[in-house]
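K.L.:
structure here, sequence nowhere to be found:
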């Protein structure tokens, strides 16, 4: 696309975001703090991430309606997520639509040219990743920064390794522009808007599509590690909550990035930047190892997973111990 085309795209997306923010403010589509919220006393607009669907729609139109099954799946999950932003929906309704949407995306990416049981595993994993990614929208900047790293990496890697026509070639650059614009409104000490369910699920859906296409083209599952940092946080946090016998679908503050904000008192943007920078470093290692022998890929995978898991366990255990010690001291009362 030409420079003039990008200027037009930026103008369109900025106008769309500003228009949505005004409409959302008028109709009261604002964040309602819950147990995972990191903001109090602030009125923050919810659903600003609808811009990601608008960018995908722009790519769909720009390519003369290329990849219709992907866009249909994206539109379904975005619509049900936006309804959930307006009025909380039962999990069974959201999850059902997520399965349909992921199924359409997988058909677009693979043509179902894989064994039945593999398709079942991919469906379950896809829905799981959509919902895990949705919980990321808890602190300022993390969805924006982390997604910028993911989409930027996929855009670069697709240009290098994915055959022409395997994916909508406008999708990733359009999405990257939308993320940069969203970052202006979200990645600040006092955010103007959150991505909302519609934004978090939409960007996760786009990233999943790029991941599946890249895995198919590269003939290796190593690119899954492009989501390793948040993936480890999500899997281990879910494991921790199951151990505590908590409902994993309810809001909480047990993600490591949440604890760094609430217990370590790090700023939102500092935590968000660290998550993105660590993932960016990992992505560089993955790209350098992509066409190395299988032994090298397995070794890198093991090292990354062991290091990230160890960091999560050590840091989180210390933060939880600080919280426990503080609670005990308060219970004992003042010492004379």
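P.N.:
Sure thing, it's come through. Just so we're clear, the structure is a prediction, and the values are computed from it rather than from any experiment.
K.L.:
from now on I want contacts and neighbour counts done on CA atoms only, so please keep to that.
P.N.:
OK.
K.L.:
all helices of this structure, in order?
P.N.:
Taking DSSP state H to define them, one finds helices in the chain at 3-27, 50-62, 68-86, 91-110, 116-134, 142-161, 171-186, 196-218, 228-243, 256-262, 268-289, 294-332.
K.L.:
want to throw these into JSON lines with distance to residue 35?
P.N.:
Shown next, in JSON lines, are the helices of the chain (distance: least, Cα to Cα, whole Å):
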{"stretch": "helix 3-27", "distance to residue 35": "23"}
{"stretch": "helix 50-62", "distance to residue 35": "24"}
{"stretch": "helix 68-86", "distance to residue 35": "16"}
{"stretch": "helix 91-110", "distance to residue 35": "18"}
{"stretch": "helix 116-134", "distance to residue 35": "15"}
{"stretch": "helix 142-161", "distance to residue 35": "18"}
{"stretch": "helix 171-186", "distance to residue 35": "20"}
{"stretch": "helix 196-218", "distance to residue 35": "15"}
{"stretch": "helix 228-243", "distance to residue 35": "14"}
{"stretch": "helix 256-262", "distance to residue 35": "11"}
{"stretch": "helix 268-289", "distance to residue 35": "17"}
{"stretch": "helix 294-332", "distance to residue 35": "17"}
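K.L.:
can I get the ones you listed in TSV with mean neighbour count?
P.N.:
As requested, the helices of the chain are exported to TSV (neighbours: other Cα atoms under 10 Å):
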stretch	mean neighbour count
helix 3-27	14
helix 50-62	22
helix 68-86	21
helix 91-110	19
helix 116-134	17
helix 142-161	20
helix 171-186	22
helix 196-218	23
helix 228-243	17
helix 256-262	20
helix 268-289	18
helix 294-332	13
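K.L.:
against that first model, consider the following:
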């Protein structure tokens, strides 16, 4: 047992150090080649900022898989290499020349299938959750693909302000690391720790005022993909592994949701609003949770990311306590009630933002009309004085 612990500490520390070394070099290259992320009307930054920070994620993760392969007792690491390579080039191209949503989804589907076709990632049971004890092979692959695509795009969409995707990713991968080490799946526990280290090392630069860099779609899709991989592996654990966990097997779906509730909740909410308004679900707007917090309370990116990540941590703790104190169905009902209250709260403060903007626009319009009226009056006075001076009676 001592050997995995030492390996875990080394994986975490070295991944932080490797990311901290690579990111400044990427910043210099991006600035030299002028591959900057220029602000637009929806951007949260006001000046051109280096992007492509996700390149460091890919490099460190691929190297870590080589060193951690001794713990890969089922040989699943081979599924990672083609999948991560596809996602890397897909994200890189999207950062340099924007891709259509359909192209991104097609690439994400191919990458996900490299994982899902491995038998160790097959979801064949929910172990009694809502009475589901058996899932057909192809239905399990379809369900796994839906989960993968949902999580990848959820993390892609929440990457809208500094530190948010990284913070939520750290919370999720920390939870997965604990679960997999308890279950005796050290390869996935170590890989989760590597992702925690990568995101921690990147966070220092993402929140920096002088040496800032964005992860770009290269990074956000890789985070979402790895969270999706860990989610599928969590759901596909066998009974022997689940028996080692400090909770019941049929509680796994709720524990999983608690790890990633913020991106799932926000994406489902935003997609629903866009569809109800007759818009494309992938169209851009400022209805995301982080936008509402910033627009309503006028707080910084750091504070907004910290608040949202804290809520995610609180959800993990609250859901865990609920499962200990009540049964699964009562806990699930309370969670749905919590989500409903959250939707109501966000609707209320969104209305406040809209009202504030309406008042602000009305005030600006009044000032503009007053200024125009004063200017017209002054011009009329000048013309009258000039006429009296040029043509005296």
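P.N.:
Right, received. Where do you want to start? Values in this document were obtained by computation on a predicted structure and should not be read as measured data.
K.L.:
the helices of structure 1: which one's closest to residue 40 of structure 1?
P.N.:
helix 256-262 (12.4 Å; Cα to Cα).
K.L.:
tell me how far the spatially most central residue of structure 2 lies from residue 164 of structure 2.
P.N.:
Nearest to the mean C-alpha position of structure 2, counting by Cα atoms, centre = their mean, stands residue 155 at 2.7 Å. Distance, residue 155 of structure 2 to residue 164 of structure 2, using Cα to Cα, to the nearest Å: 10 Å.
K.L.:
now do residue 370 of structure 2
P.N.:
Plainly put, residue 370 of structure 2 is 43 Å away from residue 164 of structure 2 if you go by Cα to Cα.
K.L.:
over to residue 378 of structure 2?
P.N.:
Note on residue 378 of structure 2: its distance to residue 164 of structure 2, by Cα to Cα, is 52 Å.
K.L.:
what do you get for residue 177 of structure 2?
P.N.:
Counting by Cα to Cα, the gap from residue 177 of structure 2 to residue 164 of structure 2 is 20 Å.
K.L.:
one more: residue 326 of structure 2?
P.N.:
Per Cα to Cα, residue 326 of structure 2 is found 32 Å from residue 164 of structure 2.
K.L.:
next one: residue 353 of structure 2
P.N.:
21 Å.
K.L.:
same check, this time on residue 51 of structure 2
P.N.:
Applying Cα to Cα to residue 51 of structure 2 and residue 164 of structure 2 gives a distance of 15 Å.
K.L.:
with residue 64 of structure 2 instead?
P.N.:
Note on residue 64 of structure 2: its distance to residue 164 of structure 2, by Cα to Cα, is 24 Å.
K.L.:
cool, and residue 371 of structure 2?
P.N.:
According to Cα to Cα, residue 371 of structure 2 stands 42 Å off from residue 164 of structure 2.
K.L.:
ok, now residue 296 of structure 2?
P.N.:
Distance, residue 296 of structure 2 to residue 164 of structure 2, using Cα to Cα: 17 Å.
K.L.:
residue 110 of structure 2 too?
P.N.:
27 Å.
K.L.:
now residue 381 of structure 2
P.N.:
Taken as Cα to Cα, the span from residue 381 of structure 2 to residue 164 of structure 2 is 57 Å.
K.L.:
now residue 15 of structure 2
P.N.:
Distance, residue 15 of structure 2 to residue 164 of structure 2, by Cα to Cα: 20 Å.
K.L.:
what's the answer for residue 266 of structure 2, then?
P.N.:
Counting by Cα to Cα, the gap from residue 266 of structure 2 to residue 164 of structure 2 is 13 Å.
K.L.:
tell me, what's touching these two both at once?
P.N.:
residue 158 (Cα atoms under 8 Å, 6 or more residues apart in numbering).
K.L.:
map residue 142 of structure 2 across to structure 1 for me.
P.N.:
Alignment note (TM-score structural alignment): residue 142 of structure 2 maps to residue 120 of structure 1.
K.L.:
same thing with residue 167 of structure 2?
P.N.:
In structure 1, residue 167 of structure 2 lands on residue 145 (TM-score structural alignment).
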